[in-house]
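# Predicted structure and sequence below. I'll ask about it afterward.
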Amino acid sequence: MEFRSALPVAVLLGCVLGVAAAGRNNAGSPTTVTSAVTGGDGFVTEAAAAVTGATWDIPVVHNAPVQKFVTLFTRRQQDRMALYLKRSGRYEGMIRGKLREQGMPEDLLYLSMIESGFNPTARSHAQAVGLWQFIEGTGERYGLRVDSYVDERRHPEKSTDAALRYLQDLHGQFGSWYLAAAAYNTGENRVARVMREVTGKQRGKDADFWRIRGRLPSETREYVPLMVAAALVGKEPHKYGMAPVKRWLPLEWDEVDVPAGTRLSTVAEAVGVGETELKRMNPHLVRSMTPPGRKPYPVRIPRGRTERYAANFTQVQRVASAKAETEARQVRAKQAVVRRVAARRATSARRHTVRKGESLWTIARRNNTSVAAVRRANGMGSRSRIRPGQRLVIPS
């Protein structure tokens, strides 16, 4: 993928690029990852996850490039990092669970953090979207639907499945999670070419990232150090002087099949919640409605409200349809009035042939109108000039 993620752009703008690669891999031994507990205020509070017993299942390198970002996260970008830690509570369990199911390192979670800050609606300057910042072509290559109604790059679970398949493919190609992460950022072809030039082969080890780092684009050189720094701070924020962070709870939802072309506002009214809440649960519905067609589309609603949806939806939809039809009739009526007025003006407009010595001002004054009105009627700009023999429309 091209370098286009929301968080790296923000943090890299605040630091110096191109620090020389240094150090060797010092991989930690993977053990049980500590967990967090739920507080009574609707957040996940820092608890066991914030003790010094944090462990890793990706290599953790402590060197100058990594330390640079640790310092950035915990000083100049501390508020931003705290926000990302809050958001992580909503998606961390889901992402770790899927990584575990695939037998992949769970700490690849932090790649999503540096890509989007755990924001499923994040969009970069290069039009990459979602938790994992897929560009459209790569998203579609990995099975995501992207059109004017549904953008599954914004679907947390489906985009995570696609990202994990992509990372697995990259790991299979390069034999290293560090190299896979670099390829995720800058593209597999570039990393493969640099690997062949530096090491003589495409596949390698995590240590090879540091060997080829100086030959990669400046953004990609910082990508793995950025991921490692995010993991270090994300697992032990207290160790780096950050205040305790209350993490958001995961959204709890059920799915109901909703007729095609139905607005989320209608579903929200049927289940008794605000439309904003349904938008948060269905960020992939980019027009806040189900896509058109013959088949119903699954919509997420707050858990425990399926019976309420079933009882209320038909009546709410009927009222909403009647309201929409009334509004449509009003719009059509206004458009008809505008067309009739325009037609009357067109038929009542007079024509004038410009004579030598005339100006728009004299023509407008003689016909009891304004220069601006004559210009508008004839599609003329402020610098347009008239010439003898030219036919002008004189507005009534």
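Structure received.

# can we go C-alpha only for contacts and neighbour counts from here?
OK.

# residues in contact with G234?
G234 is in contact with L85, counting by Cα atoms under 8 Å, 6 or more residues apart in numbering.

# In contact with the residue nearest the centre of the chain: list those residues for me.
Note on the chain: the residue nearest the mean C-alpha position is A122, at 2.6 Å, using Cα atoms, centre = their mean. The contact partners of A122, by Cα under 8 Å, 6+ apart, come to A6, S116, V129, G130, L131, Q133.

# Tell me if I'm right that the third one and N119 touch.
What it means is V129. No - contact between V129 and N119 fails when scored by Cα atoms under 8 Å: they sit 9.4 Å apart.

# Of these two, which one has the most company?
Using other Cα atoms under 10 Å as the criterion, V129 and N119 rank with V129 on top: 28 against 23.

# Identify the residue spatially nearest to that one, adjacent ones excluded.
Distance criterion Cα to Cα, 6 or more residues apart in numbering; nearest residue to V129, sequence neighbours excluded, is R123 at 4.6 Å.

# wait, doesn't that neighbour sit right on W132?
No - using Cα under 8 Å, R123 makes no contact with W132, being 10.3 Å away.

# Name the residue in those two with the higher neighbour count.
Each of R123 and W132 has its neighbours counted (other Cα under 10 Å); W132 has more, 29 against 20.

# so who does the closest residue to that one other than its chain neighbours touch?
Spatial nearest neighbour of W132, chain neighbours left out: S112 (5.4 Å); criterion: Cα to Cα, 6+ apart. Applying Cα under 8 Å, 6+ apart, we find S112 in contact with F118, L131, W132.

# Please compare the first structure with the one that follows:
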Amino acid sequence: MVKSSKSGLFGMLCVAVFLLSSALWGNPGQPGEARAPDNESTPAPADAPSGDTPAEDKPAPPAHNYPAVDFSHPETGDYARFLTQYSTADGIKYLSRVMQNSVQYRAFIFSELERLGAPSWLVYLPVIESGFTSRAVSRSGAVGIWQFMRNSIGGYNIRINEWIDERRDPWITTTAAIQKLMDNYRELGDWPLALAAYNCGLGATKKAVKRAGTSDYWELCRQGFFRRETVLYVPKFLAIAALLAQSDEYGIDWGETVPGESFTTIAVSRPVDMNVLARETGVAASLLSGLNPALYYSITPPGIPYKLRIPSESLDAVQTLLEDKSRILLEYYLYTIKSGDTLFALSLHYGVSVDMILEYNPGIAPKTLQLGKKLVIPALREVKTYTGKKDRDNLDFSGSYLVKQGDTLWSIALAHGIQVETLAEKNNLQVNSILKLGKQLRVPIL
């Protein structure tokens, strides 16, 4: 009886050790398991973990319901290496920091995924695209948390002009990105391919499928129909998604989500400076800028509708201020230099000194103003945009001039006493166009 009792106790201790080990490190073959990398290296973000530091044991946080990828996939060598890289202590810190970047708009992302019928695990895609940084810019010029290129915004209601770049707005681009991903999925019928298309383009993905005669993403990668970046893109996403789906087990801290109802939008169509708005309403300027990251100069664009995002509790104060048309809500004018402009003329028009213009525009040379350069001019009073020197509307351009060696539009305009912009416009040219010898130009009769 004694022998039997010791054996039972020993068995119970072994089971307990096994269960504790499984809870800490995961069972072999589970999606969240960190696997050993093979010899081939893989690129990583600048601040991504190196994979050299072992993960530390931490108390488990309260359980959450994090979305998991719901399609099967092979656990390739690239997938295993990314699991290893991001499941270290450095990796967990990195993923925690990135997910905490999303607290302000995470609730909106989940609500849009549900509204548009998209899988909730797509919330993880900005982790590999931008680290949830709204002003992230890639080497190829992609912008925002969803990394839109200029040539990829067509049809997705994203505006870019001299005042705004809505690729930097996480709320606007979340809707656009989900629509784009769903368009990819409807076109390709497969999530690995839809994700690959988000990276390299739908056209390139369809071309690869057609050339290879298969719609299997993994086979396309194996046969070399995708660039290395796209070959790594999907395994990296899947590895990080597997870890984030088990955030409680790995101790990945997402931070507290900011409720979507904590802010609202109000339509404006005149320039409103966030610094003035902050000063007049008591809302922090940094909060207003953070809620409206699309604004280049923290000024709403003039003459076009813009939905200004503000804290909900400040709605009445902001609305009252905006309804008062007598209030000047702009601290600066933005002026583009044209030929014939002088700082003295601009100072007279805007009611500021030349020294003040120079103070706000370091590096400007008063005697050699650069055409097309933008000047920031303090708005001490509300005035119309300076139009500069203009030619008479009734100039007779029935004369002609043959271009000779050494001629430029500038020299020809000066010889005829007109602005270079007028001469260029009358001849369907650009101001800096190179003239061909013998070309006939329309000029005014002197």
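That came through fine. Computed from a prediction, not measured in an experiment: that's the story for all the values here.

# what about the counterpart of the residue nearest to W132 of the first structure in the second structure, helix or strand, and which?
Under the alignment (TM-score structural alignment), S112 of the first structure pairs with P126 in the second structure. Take DSSP states H and E as the rule and P126 of the second structure turns out to sit in helix 125-129.

# Report the aligned residue range of the first structure for the helix or strand just after that helix.
Next helix or strand after helix 125-129 of the second structure toward the C-terminus (DSSP H and E): helix 170-188. Aligning helix 170-188 of the second structure against the first structure (TM-score structural alignment) gives residues 156-174.

# So for that stretch, what gets flagged as buried?
156-164, 166-168, 170-171, 173-174 (16 or more other Cα atoms under 10 Å).

# what sits against S102 of the second structure?
By Cα under 8 Å, 6+ apart, the neighbours of S102 of the second structure are F132, T257.

# which residue in the first structure lines up with A208 of the second structure?
Match for A208 of the second structure (TM-score structural alignment): V194.

# right, and its match touches I212 too?
Yes - at 6.8 Å, V194 of the first structure counts as touching I212 under the criterion of Cα under 8 Å.

# Next, the distance between the ends of stretch 70-88 of the first structure.
18 Å (Cα to Cα, to the nearest Å).

# related to what we said a few turns ago, most neighbours among the contacts of A122 of the first structure, which one?
Neighbour-wise, the contacts of A122 of the first structure (other Cα under 10 Å) top out at Q133, 33 neighbours.

# Please say which position in the second structure that one maps to.
By TM-score structural alignment, Q133 of the first structure lines up with Q147.

# Find the nearest non-adjacent residue to its match, please.
Once flanking residues are discounted, Q147 of the second structure sits nearest to E129: 6.3 Å by Cα to Cα, 6+ apart.

# picking up where we left off before, now for the match of Q133 of the first structure: which residues touch it?
E129, S130, A136, V137, S138, R167.

# gap between the fourth one and Y94 of the second structure?
With the distance defined as Cα to Cα, V137 of the second structure ends up 19 Å from Y94 of the second structure.

# related to what we said a few turns ago, with the first structure overlaid, report how far the helix holding P126 of the second structure is off on average.
Superposed on the first structure, helix 125-129 of the second structure shows a mean distance of 1.5 Å to its aligned residues (mean Cα distance after the TM-score superposition for the first structure).

# Just give me how far that helix sits from the chain centre.
11 Å (Cα atoms, centre = their mean, to the nearest Å).

# again, but for stretch 265-282 of the first structure
What separates the centre of stretch 265-282 of the first structure from the centre of its chain is 20 Å, taken as Cα atoms, centre = their mean.

# Stretch 56-66 of the first structure now?
28 Å.

# Now the terminal residues of that stretch, how far apart.
15 Å.

# Name the residues of that stretch that are buried.
Using 16+ other Cα under 10 Å as the test for burial, stretch 56-66 of the first structure gives W56, D57, I58, P59, V60, V61, H62, P65, V66.

# For the residues you listed, work out which two are farthest apart.
Taking Cα to Cα as the measure, those span a maximum distance of 20.1 Å, between D57 and P65.
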